[in-house]
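Undergrad: Turn this into a structure:
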Amino acid sequence: MPVITLPDGSQRSFAGPVTVAELAADIGPGLAKAAVAARVGDRLVDTSHRLEADAEVAIITARDEDGLEIIRHSTAHLLAQAVKQLFPGAQVTIGPVIEDGFYYDFAFDRAFTPEDLEAIEKRMAELAEADLPVHREVMNRDAAVTFFRGIGEEYKAQIIEEIPADQEISLYGQGEFKDLCRGPHVPRTGLLKAFKLTKVAGAYWRGDARNEQLQRIYGTAWADSKALKAYLRRLEEAEKRDHRRIGRDLELFSIQEDAGGGLVFWHPHGARIRRVMEDYWREQHTRAGYELLFTPHIALEDLWHTSGHTDFYRESMYRPMEEDGQPYQLKPMNCPFHVLVYKDKLRSYRELPMRWAELGTVYRHEMSGALHGLMRVRGFTQDDAHVFCQEEQIEEEVLRVLDLTLEMLGDFGFTQFEVNLSTRPEKAVGSDEIWEKATKALQGALERKGLEFILDAGGGAFYGPKIDLKIEDAIGRKWQCSTIQLDFNLPERFEMEYVAASGERRRPIMIHRALLGSLERFFGILIEHYEGRFPAWLAPVQAVALNITDKQADYVDSVAKTLNNQGFRVDADLRNEKIGFKIREHTMQKVPFLLVAGDREKEAGSLAVRSRSGEDLGSMSIDDLGKFLARQVAMRGRSVMED
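TA: All right, here's what the predicted structure looks like:
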């Protein structure tokens, strides 16, 4: 007689085994109707799952995070079913859940059109309305290969052939459609009520450009139509803020395919912003007690064997290059280089903690299908740093990193965060004792800083626990940028030591930390956060001085030179164009301030100042204008004028 314990602590007893669906019905008809799955202990299961023994059970609905993911996965199957009904010659490949939605890749002999997407979405709605029951069945591997090959699904057969022969294969079916999946899935298609197909794009089979081209249909799914409409509004806003379009319009950067995909070319205006970011980064780190390093871009491949990267990271590394019979490797990480600097001599406990930072360019072999503007590239500069310390210094050093992180992110205009604390996974290096000390140190630093956090049990790296900060941008999207990771692995692999106060040799603790992540990706986030309207301290051109007629040309030119000599980035537009035309053009370029001079301003030694939003800020003398710009720059991203 199973006894089921519910999340509120209440219990229900049954005379014999019951399904999750029957349990939900016993609790109430509303829950029975809304149930999409259940969590039994730590495991997600279908509503058809039988409960045969005592268990802790939580019924999952579309309102739950797990439920929403199941809704999205089930909607991906609904998409595949609709495509197969409308285009029987299409082959299905994979259809995973992604952030805010899902996609499914198809092999088809022609490109899907916008009209096709409309027809597919309409058929999906019809299938949802039909409220088809969804059922799970199990096959052995060879039978599953035979089944999918028999219905012409060669890609599915390839996937299954790579699964061990003794492993059960689960299939989910609805109507005539069956798909390979671990599940769980919704019990019926009628629970899929709020979805939208968003776009179609090219993709390569298994993400490899050497393989055949597929078509990827993207979609989104939500618990209800209200949430869907809110998301679609955010999507429209995100399209307006797309950093690739804004970067092109403002001539900030480009990805030159002639040089290879995923490689960023910083144009003059983008390079100005990068220089400001780098100068600020170095200044802040120097103030925070870091020494700056510069390390090479390549090293002997043996270094990456020692660090373990060739064991765990080979697919993201470029192939070695041969020189004098020895293989050299482009660096995917800066960490081993900092370790070598540490090992250059024997260290004493009196030298610890040691804080070393580097804007180090690294190279990752990303698949072409994964590249995305500045957000996913093959060569990028990490704002990397490593702290080498003793065990008892961990909490204080983590607190220092948090202080610096929050200060810097605030200066860039980010004040809302989601904080995650990730603990020991099943496979890990280091003793239980040091893991417990390290995790407590991270938690202690977060609590001392007054930061609420989400515990990600088992989500740490194999080499240590970590803190991740996700910044929230102007339209509510979260971006993973800052991370603080403790490492017991590299000090062991490289046999790092310091001489303790007792005279014995000990291993230091290594703290990996990045505050911005990579300059390229962070710049892309900044572009979208500000929609290209950078605060004055970051703007590539902080102000443009404009003459109304040729009579003021020399005056305007001298004003621009004076302000530039004061350290501001000011251009002079002396073209023989109407003032309204010039104002519109520089407003479109999102220049923060426009400085206009006619005869009256020239006579008075002043300028009429207006913001890019069109606000009249009045006339200012050159001295007052310099003070005004200095105040705007000093505010950084913490308080900018309304646009």
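Undergrad: contacts, neighbours, all on C-alpha from now
TA: Fine.
Undergrad: name the helices or strands packed onto the strand or helix carrying Trp356?
TA: Element membership for Trp356 (DSSP states H and E) is strand 354-363. Using 3 or more CA pairs under 8 Å, 6 or more residues apart in numbering; DSSP states H and E, the elements in contact with strand 354-363 are strand 291-292, strand 379-389.
Undergrad: Reformat these as TSV; add distance to Gly152 and mean neighbour count.
TA: Formatted as TSV, these follow (distance: least, CA to CA, whole Å; neighbours: other CA atoms under 10 Å):
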stretch	distance to Gly152	mean neighbour count
strand 291-292	59	14
strand 379-389	40	22
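Undergrad: Can you name the residues in contact with stretch 263-275?
TA: Contacts of stretch 263-275 from elsewhere in the structure, counted by CA atoms under 8 Å, 6 or more residues apart in numbering, are 250-256, 374, 377-380, 519-520, 538-541.
Undergrad: what's the answer for stretch 49-62, then?
TA: Stretch 49-62 has contacts (CA under 8 Å, 6+ apart) with 1-7, 16-20, 24, 34-41, 66-68, 70-71, 222-223.
Undergrad: Can you name the residues that contact Pro17?
TA: Pro17 makes contact with Met1, Pro2, Arg50, Leu51, Glu52, Ala53, according to CA under 8 Å, 6+ apart.
Undergrad: what do you get if the cut-off is 6 Å, keeping everything else the same?
TA: Listed by CA atoms under 6 Å, 6 or more residues apart in numbering, the contact set of Pro17 reads Leu51, Glu52.
Undergrad: quick one: it from Leu31, how far?
TA: 19 Å (CA to CA, to the nearest Å).
Undergrad: Thr113 now?
TA: Thr113 sits at a distance of 40 Å from Leu31 (criterion: CA to CA).
Undergrad: what do you get for Arg477?
TA: The separation that Arg477 has from Leu31, given CA to CA, amounts to 31 Å.
Undergrad: hang on, Ile246 in a helix?
TA: Yes - in this structure, Ile246 lies within a helix as judged by DSSP: H, G, I helix; E, B strand; the rest coil.
Undergrad: gap between it and Ile484?
TA: Ile246 sits at a distance of 31 Å from Ile484 (criterion: CA to CA).
Undergrad: which of the two has more neighbours?
TA: Just comparing Ile246 and Ile484: by other CA atoms under 10 Å the higher neighbour count belongs to Ile484, 23 against 19.
Undergrad: I'd like the structure of this one too, to check against the first:
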Amino acid sequence: MTEVSLKFPDGSVRAFPAGATGKDVAESISKSLAKKAVAVTLNGDLADLSTPVTDGAAIEIVTRTDPRALELIRHDAAHVMAEAVQELWPGTQVTIGPVIENGFYYDFARETPFTPDDLPKIEAKMKEIIARNAPFTREVWSREKAKEVFAAKGEAYKVELVDAIPDGQDLKIYHQGEWFDLCRGPHMASTGQIGTAFKLMKVAGAYWRGDSNNAMLTRIYGTAWATQEELDRYLHILAEAEKRDHRRLGREMDLFHFQEEGPGVVFWHGKGWRMFQALTAYMRRRLAGDYEEVNAPQVLDASLWETSGHWGWYQENMFAVKSAYAFTHPEDKEADNRVFALKPMNCPGHVQIFKHGLKSYRELPIRLAEFGTVHRYEASGALHGLMRVRGFTQDDAHIFCTDEQMAAECLKINDLILSVYEDFGFKEIVVKLSTRPDKRVGSDDLWDRAESVMTDVLKTIEDESEGRIKTGILPGEGAFYGPKFEYTLKDAIGRDWQCGTTQVDFNLPERFGAFYIDQNSEKTKPVMIHRAICGSMERFLGILIENFAGHLPLWIAPTQVVVATITSEADAYADEVAEALREAGLHVETDFRNEKINYKIREHSVTKVPVIIVCGRKEAEERTVNIRRLGSQEQTSMSFDEAVSSLAWEATPPDLKRKAEARKAKG
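TA: Below is the predicted model:
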């Protein structure tokens, strides 16, 4: 073959000499494009510019500003970091260094572990290497040569990695100047294309290959971006996230704690539990009239989970229990020796409730909701405050409906989810449809039907929002039993949180033999729709705490008002103010301590109390109050009655405000 043909994004097809590389193609288009190019994609896969193109491939030239180049920038930065470490500390072994979300890391074997004090030296050396602008070049070595070369260099971990590469796969070696490493690639054209928008973040211990039986290595984490502005923005988000960390704020606000005897479960304090109950009460009101709240058992025989499929699909994430007597008296043959499971989800229990009694098509849709506590095993290293726990509460619901009702129910759920998020101030929402995974149950016909309906619903969501709601597709990310919508919201510092879901399920009703009687008096399997809005109530509260940096809206704040006195002469009046606010439904504390008022204000500001009412002799005589807001130096003077009325209205949850305004509008 003397020529190969390539397809370009504009649909054109051009011929090139056999053996032409991505760089040759870029240069044939324009010299300026060739200078900007860092890689190509061939049939969608990233490849080096030096890679020979293949006949019939679809090609795109990737420049450094292309979002796809970011992975290459980080990958190359990892290699440069490894070279810098070995230049500074000869004899250090490099092991693996992958790209991760927002950055990269490399694991090193060294007698003396690295410390944070070493990072500035490594960064400076990295900038030197980048300035050399050494080209990245690729070679393919035999397994024997690779092992021989790395063994001679004292790189025992690399020899082990070579042994782990399956037979038949090329052993690629990438050079950058004199330094080289075993790597699958691809890389950019030279180290200079990395730029200087990078920063080494931290050091940590890591076992070789993640196995605690292996040697402990030192892992150095870094982040890299295309521009300094992007790096600065990311570092700002990290700094903000640290200030907003719900675990620290939880301590300062006295909301909850965790301890070793209960790993991954929350010890709610009084104030935190008030927040939890305020969120639950709000959600209950939002469901009233449409959903019937139920409660399914916490512990169920393993046979039920075998029927549901969870015992096979999800067992590693479940907690299994037996009676203590059965454990301590194995010789007692009459002991109840059955295996039970703490429920990891509410859906099988809801199917049992639906099945209890004959259901007619006239009763559908039936919507069952539960604020059910569930338990799921998470590795101890993955636990993270309220965000990743082993025991949590789902604002869970299951809708049993006919096939014809499925689209309308999905849209109804969507409207509820978006309305709830808006009440908490979340306006940037992305809804994505996750389609069938490779490992799934159910016929292709059922999947076709469900995905068709949900695709139409997604289009309706986009159209009705007039572009305010972004939508997308996640191919292959559906549940094993059906496609689903995933709702992701953006918080105040730009982080994405996936919370709500709507999942169509044609598996569980069939497994449990659930049915309703249709208009032809035939038994018909219902469509089951799983729905969550907050997802985990604990996690959602963690998101709220971080989103508002502890400055929570008055209606959900655990302590809404502190009434503090300047002088003891105002104590009786301050008590009257506090009692009037309590009667209006607010959570109020008083502070009559013999301390200076500025000290009191600072102390209550640390615990993030939204409103501090100051009462002195003057306020008592004039029957006024002095209001200070969290985060503001301004003071507002109001009459007693006006303050009570204004704060009571401000502390009214948004759903109750809407109802009150609607009643007022009707006269």
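Undergrad: where does the TM-score land?
TA: Put the two chains on top of each other and the TM-score (TM-score structural alignment, normalised by the length of structure 1) is 0.90; 637 aligned residues with a CA RMSD of 3.1 Å.
Undergrad: if we can go back for a sec, next, format the helices and strands packed on strand 354-363 of structure 1 as JSON lines and append distance to Asp456 of structure 1.
TA: Converted to JSON lines, those look like this (distance: least, CA to CA, whole Å):
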{"stretch": "strand 291-292", "distance to Asp456 of structure 1": "32"}
{"stretch": "strand 379-389", "distance to Asp456 of structure 1": "23"}
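Undergrad: check contacts around the closest residue to Tyr290 of structure 1 other than its chain neighbours.
TA: Among residues not flanking Tyr290 of structure 1 along the chain, Arg355 sits closest, at 4.8 Å (CA to CA, 6 or more residues apart in numbering). Going by CA under 6 Å, 6+ apart, Arg355 of structure 1 touches Tyr290, His386, Val387.
Undergrad: ok, the residues you listed vs Gln81 of structure 1, which is closest?
TA: Compare each of those with Gln81 of structure 1 using CA to CA and the shortest gap goes to His386, at 50.1 Å.
Undergrad: just checking, what residue in structure 2 corresponds to that closest one?
TA: Applying TM-score structural alignment, one finds that His386 of structure 1 aligns to His398 in structure 2.
Undergrad: The residue nearest to that match when sequence neighbours are not counted is in what secondary structure piece?
TA: Spatial nearest neighbour of His398 of structure 2, excluding adjacent residues (CA to CA, 6+ apart): His530 at 4.7 Å. With the criterion set as DSSP H and E, the secondary-structure element containing His530 of structure 2 is strand 527-536.
Undergrad: which bit of structure 1 covers that strand?
TA: Aligned by TM-score structural alignment, strand 527-536 of structure 2 falls on residues 509-518 of structure 1.
Undergrad: Whichever helix or strand Arg610 of structure 1 is part of maps to which residues in structure 2?
TA: In this assignment (DSSP H and E), Arg610 of structure 1 forms part of strand 606-611. Strand 606-611 of structure 1 falls opposite residues 624-629 of structure 2 when the two are matched by TM-score structural alignment.
Undergrad: By how much does the matching stretch deviate from structure 1 on average?
TA: Superposed on structure 1, stretch 624-629 of structure 2 shows a mean distance to its aligned partners of 1.9 Å (mean CA distance after the TM-score superposition for structure 1).
Undergrad: Please work out which residues outside that stretch touch it.
TA: Around stretch 624-629 of structure 2, the neighbours that count as contacts under CA under 6 Å, 6+ apart are 610-615, 619, 635-640.
Undergrad: Swap in 10 Å and give it another go.
TA: The list of residues contacting stretch 624-629 of structure 2 from outside it, by CA atoms under 10 Å, 6 or more residues apart in numbering, reads 561, 563-564, 573-574, 577, 601, 605, 608-616, 618-619, 634-644.
Undergrad: same question, stretch 34-47 of structure 1
TA: When contacts are taken as CA under 10 Å, 6+ apart, the neighbours of stretch 34-47 of structure 1 outside the stretch itself are 4-6, 19-25, 32, 48-49, 51, 55-64, 66-68, 70-71, 134-136, 182-188, 191.
Undergrad: PyMOL command for the buried members of the residues you listed?
TA: Once 16 or more other CA atoms under 10 Å is used to decide burial, the buried members of those can be selected in PyMOL as follows:
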select buried, resi 4+5+20+21+22+23+24+32+48+49+51+55+56+57+58+59+60+61+62+66+67+68+70+71+134+135+136+183+184+185+186+187+188+191
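Undergrad: Show me the contacts of stretch 34-47 of structure 1 that map onto strands.
TA: The members of the contacts of stretch 34-47 of structure 1 that map onto strands under DSSP state E are 4-5, 19, 51, 55-61, 134-136.
Undergrad: Next, format those residues as CSV and append distance to Leu232 of structure 1.
TA: As requested, these are arranged in CSV below (distance: CA to CA, whole Å):
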residue, distance to Leu232 of structure 1
Ile4, 40
Thr5, 39
Thr19, 37
Leu51, 39
Ala55, 40
Glu56, 37
Val57, 34
Ala58, 31
Ile59, 29
Ile60, 25
Thr61, 22
Val134, 28
His135, 31
Arg136, 32
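Undergrad: What residues does the equivalent of Tyr573 of structure 2 over in structure 1 make contact with?
TA: With TM-score structural alignment as the criterion, the equivalent of Tyr573 of structure 2 in structure 1 is Tyr555. Contact criterion CA under 10 Å, 6+ apart gives Ala545, Leu546, Asn547, Lys561, Ala597, Gly598, Asp599, Glu601, Lys602, Glu603, Gly605, Ser606 as the residues in contact with Tyr555 of structure 1.
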